[in-house]
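1. Sequence and predicted structure, then a few things I'm wondering about:
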Amino acid sequence: MSAVSVDLAESPLGWLSRRPGPDGRPWIDAAQLAAAERLRLDFTKGGLTPRITQTWEATGSRMRRTGVRGGLGDLGDMAMEARARMNAALEAVGPELSGVLVDVCCFLKGLEAVERERRWPPRSSKVILALALDRLAAHYGITRVAAGPETARPRHWGTADYRPKIT
């Protein structure tokens, strides 16, 4: 299986991660971008991207086996797990904010298009998207700074009486 990737130069998220806001920092930080890419990856692995070409497989073979072509019986385990992860993430974000995540992160819609479709005021989608990405990053456990113990004792894989040789 090949790696799934998106050219961030063409993505609205990539544009927002490079574009400075009024305070000089990017509109979307690294944690928000990582959370968005994780959601998009599950969307893609879950087979949720719309097909834009004709399916050339035999028409009768899969229908006899599963009953309904294109149904859940046709999905592999990896796709079903990706869909479950995506559904859990969107449920954690909440119904108010999950739609904008799907539009921008998964379908790669531009912010102006989202504002037009949802009849939002101009330039409001950046703020709403940032709030949604904050919740998504919290769900995934992605933080802006690494958190851990101040100090940790040294660890090694040897037995209790092991002493390294110094040469």
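-> Yes, it's here.

2. contacts, neighbours, all on C-alpha from now
-> OK.

3. Identify the residue spatially nearest to the spatially most central residue of the chain, adjacent ones excluded.
-> Among the residues of the chain, the one closest to the centroid is L39, at 1.7 Å (C-alpha atoms, centre = their mean). Using C-alpha to C-alpha, 6 or more residues apart in numbering and skipping residues adjacent in sequence, the residue nearest L39 is M86, 6.3 Å away.

4. ok, back up a step: hmm, the residue nearest to the centre of the chain is touching A84, no?
-> No - between L39 and A84 there is no contact, the gap being 11.3 Å when judged by C-alpha atoms under 8 Å.

5. alright, now check it against this:
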Amino acid sequence: MARERKLARLEVTVDGVIAEVEVDLDESPLGWLARRRGRDGRAFIAPVQLLAGERLRADFTRAQMSPRLTADWSATARRGRGSSPGMIFSEAALAARERVARAIEAAGPEFSGLLLDVCCFLKGLEEVERERGWPARTGKIVLALGLDRLARHYGLGVAAQGPSRSQLRAWSAPPEGGGAR
């Protein structure tokens, strides 16, 4: 029996291009955390944190880094769907691996393992806390900090922000007397 999927549409800005993506909120522990509210009424993780985690997972999937139970022979004869134009399947996977490596490096050793476990291997926070011997609800705090660092690496923010300093393109001041002639 097929389950009904809970899809959410999120707006993502990557390299200045705005795109709308669908995320299956039941598939990822991040989706569960994004839907749950704390005592203060706020979600456990912010939308920007959800986007950062889902972006890491998308690259992880494209990089074919997930453990396989069987051999995959499909990559030898075809191009990958969603790969960049002009890239063969293995080049797209290699590029995704490099993006994952840069993201994990930016997250640092304190957060990288947790981000991989939750975002990529889809482990629940209780499982991660139990495996690491952490007190209950510690994982949520550490995950939020790691997702913040990951969002900063991806250039995602809660508010849009321009460059800290931009070039002056033109200067015009009204002529003396206050009005245009």
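-> Now that the structure is in, tell me what you want to look at. Quick caveat: nothing in here was measured; it's all calculated off a predicted structure.

6. Now the TM-score, please.
-> Once superposed, chain against chain, the TM-score is 0.72 (TM-score structural alignment, normalised by the length of structure 1); 129 aligned residues with a C-alpha RMSD of 2.0 Å.

7. ok, back up a step: which residue of structure 2 sits opposite the residue nearest to L39 of structure 1 in the alignment?
-> Residue pairing (TM-score structural alignment): M86 of structure 1 is matched to V100 of structure 2.

8. follow-up on the earlier one: neighbours of the residue nearest to L39 of structure 1, just the number please.
-> A count of neighbours around M86 of structure 1, defined by other C-alpha atoms under 10 Å, yields 20.

9. Name all residues that make contact with it.
-> Taking C-alpha atoms under 8 Å, 6 or more residues apart in numbering, we find M86 of structure 1 in contact with L39, D42, F43.

10. what does the last one align to in structure 2?
-> When you say that, I think you mean F43 of structure 1. Under TM-score structural alignment, F43 of structure 1 pairs with F60 in structure 2.

11. Mind giving me the packing neighbours of the helix or strand encompassing its match?
-> According to DSSP states H and E, F60 of structure 2 maps onto helix 47-62. Here helix 47-62 of structure 2 is seen to pack against helix 29-35, helix 89-107, helix 138-154 when contacts are counted using 3 or more C-alpha pairs under 8 Å, 6 or more residues apart in numbering; DSSP states H and E.

12. for the last one, packing partners?
-> For helix 138-154 of structure 2, the contact count by 3+ C-alpha pairs under 8 Å, 6+ apart identifies helix 47-62, helix 89-107, helix 112-115, helix 125-132 as packing neighbours.

13. For the first one, give me the average deviation versus structure 1.
-> In the superposition against structure 1, helix 47-62 of structure 2 averages 0.5 Å from its aligned positions (mean C-alpha distance after the TM-score superposition for structure 1).
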